[in-house]
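I need the structure of the sequence given here:
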Amino acid sequence: MNTRLLTPSADIFAPFGSLIQMPSEKATVSTEFFDYWHNVCDLSSLEMKEPVVGFLRVVKREFVLNKMEKHVLSDEIFIPLTGYGVFSLCPAENDPSKEPDKITHFFIGSESAFLLRKGTWHWAPYPLTDEMRFLIIVDKATVERDIHIVEFETPVRIL
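Next comes the predicted model:
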């Protein structure tokens, strides 16, 4: 199954969470040296008991998706720092191993951050560059208690 890549927008990304991007409106504070937009994403409703920051580095590999994971107790934020790649997501209510047509593949770079709502199926992004680096904000207990992985009988070719 070959797929197409979508450019993330707030509407297209809504089934998975929130897209955090530089606003198009005038900056809250501007000088000749910087522009600053305040309160671009309200995190007060973030579902995390003890948020921590992690670091993720992914390297270029074959564009074949054969498993996905989700976290049912916590939201997760991916903040790309370097590189470009493909981020594959599936809504929480679907089983990507049985419904691969429900998986959406996004072209991503460091222009946006991605707040995934709990339950959203995902896997480590696939770099188009040699590697990608991310800051990850997730609940402290996620790695030990909240990783649910499903493996695919038939892998999904992304590109």
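
Please count neighbours and contacts with C-alpha atoms only from this point.
OK.

what's downstream of the helix or strand hosting residue 105, the next helix or strand?
Assigned by DSSP states H and E, residue 105 belongs to strand 104-108. Past strand 104-108, further along toward the C-terminus, the next helix or strand under DSSP H and E is strand 112-116.

Identify all contacting residues around that following strand.
For strand 112-116, the surrounding residues in contact (Cα atoms under 8 Å, 6 or more residues apart in numbering) are 16-22, 75-80.

All the strands of this protein, residue numbers only.
For the chain, applying DSSP state E gives strands covering 5-6, 17-21, 29-30, 35-36, 51-59, 64-70, 76-82, 85-90, 104-108, 112-116, 121-122, 126-127, 131-139, 148-157.

I have a second one here; can you model it like the first so I can compare?
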Amino acid sequence: MSETEHLKIRVETPTAEALKPFGVVLGRDESVAPLPIDLYEGRVKVRRAGKFVSDDKTEMTVCTLQRRPYIAEYMERHTEHTQAFVPLGSKPFVALFAPPNEEALPDLKEIRAFLFDGSAGFMMHRGTWHEFPFAVLDDTDLLVILRSEATEGLKSDNVIGNEAVGPDLEKRDMAARFGVKIELEL
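The predicted structure follows:
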């Protein structure tokens, strides 16, 4: 069996512009005009950060992350809904993305990683390839908003040959598909 190559990806600071191919930041953005809602004498400003899309049962799960090596073995996507990661408790996390495409696998040349400082979350476009976020600190809680069938697709009876496939889930093993593991450099 051949040795697996490590593809090194430098972790970047997330900006709205850098994240644009993958989705939108979920946090305060003064460039987005508030809606014309004038309750509470203007003390509450409501802005739409982005449009969450789901045409089926949607759920909010809380995932508690422990630190693991910054090596992405998998990438997955959901073509029927957006997905959001929102930090609880202001702990930082690292997220890895590749833009949506029409191919069966992500484009390795387009992969980017970002260190979120815990002050804002992120909502991906439909079809954005990603690995589940990496904790920088143990016991990092993330609110994850997604379709229920995507969560169900990750259960062990749907995992075949180290990959999972469901009605709105394609989770691919990067070593098996490309002979690489993606190593993140902080």
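
what's the TM between chain one and chain two?
Remark: TM-score between the superposed chains equals 0.82 [TM-score structural alignment, normalised by the length of the first structure]; 151 aligned residues with a Cα RMSD of 2.3 Å.

before we move on, back to that, which of the strands of the first structure sits closest to residue 42 of the first structure?
Of all the strands of the first structure, it is strand 17-21 that lies closest to residue 42 of the first structure, at 10.0 Å by Cα to Cα.

Quick one: list the elements packing against that closest one.
Identification of packing neighbours for strand 17-21 of the first structure by 3 or more Cα pairs under 8 Å, 6 or more residues apart in numbering; DSSP states H and E yields helix 10-13, strand 112-116.

tell me the most buried of the ones you listed?
strand 112-116 (a mean of 22; mean count of other Cα atoms under 10 Å).

what's it aligned against in the second structure?
Aligned by TM-score structural alignment, strand 112-116 of the first structure falls on residues 120-124 of the second structure.

so how far is the matching stretch from its chain's centroid?
Averaged C-alpha coordinates place stretch 120-124 of the second structure at 7 Å from its chain's average position (Cα atoms, centre = their mean, to the nearest Å).

cool, and stretch 141-154 of the first structure?
15 Å.

Am I right that residue 59 of the first structure is in contact with residue 131?
Yes: between residue 59 of the first structure and residue 131 there is a contact under Cα atoms under 8 Å: 4.3 Å.

And the contacts of strand 112-116 of the first structure, which two are furthest apart?
22 and 75 (21.2 Å).

Looking at the two, which is more packed in?
residue 75 (23 against 13; other Cα atoms under 10 Å).

Aligned to that one, what sits in the second structure?
Match for residue 75 of the first structure (TM-score structural alignment): residue 82.

For the equivalent of residue 141 of the second structure over in the first structure, give its distance to residue 109 of the first structure.
Under the alignment (TM-score structural alignment), residue 141 of the second structure pairs with residue 133 in the first structure. Here residue 133 of the first structure is placed at a distance of 10 Å from residue 109 of the first structure (Cα to Cα, to the nearest Å).

before we move on, what about residue 27 of the first structure?
Distance from residue 27 of the first structure to residue 109 of the first structure, counting by Cα to Cα: 22 Å.

So if I had to pick from these two, which one is more boxed in?
Taking other Cα under 10 Å, residue 27 of the first structure and residue 109 do not tie; residue 109 has more neighbours (19 against 14).

Just the buried positions in stretch 111-130 of the first structure, please.
By neighbour count on 16 or more other Cα atoms under 10 Å, the buried set for stretch 111-130 of the first structure is 112-128.

what's the burial count for residue 29 of the first structure?
10.

Kindly apply the preceding question to residue 18 of the first structure instead.
19.

Now do the same contact list for it.
Here residue 18 of the first structure is in contact with 10, 114-117 (criterion: Cα under 8 Å, 6+ apart).

same check, this time on residue 128 of the second structure
Residue 128 of the second structure touches 22-23, 77-78, 97-101, counting by Cα under 8 Å, 6+ apart.

how close does it get to residue 116 of the second structure?
For residue 128 of the second structure relative to residue 116 of the second structure (Cα to Cα), the value is 17 Å.

Ok, residue 81 of the second structure next?
Taken as Cα to Cα, the span from residue 81 of the second structure to residue 116 of the second structure is 22 Å.

Alright, calling it a day.
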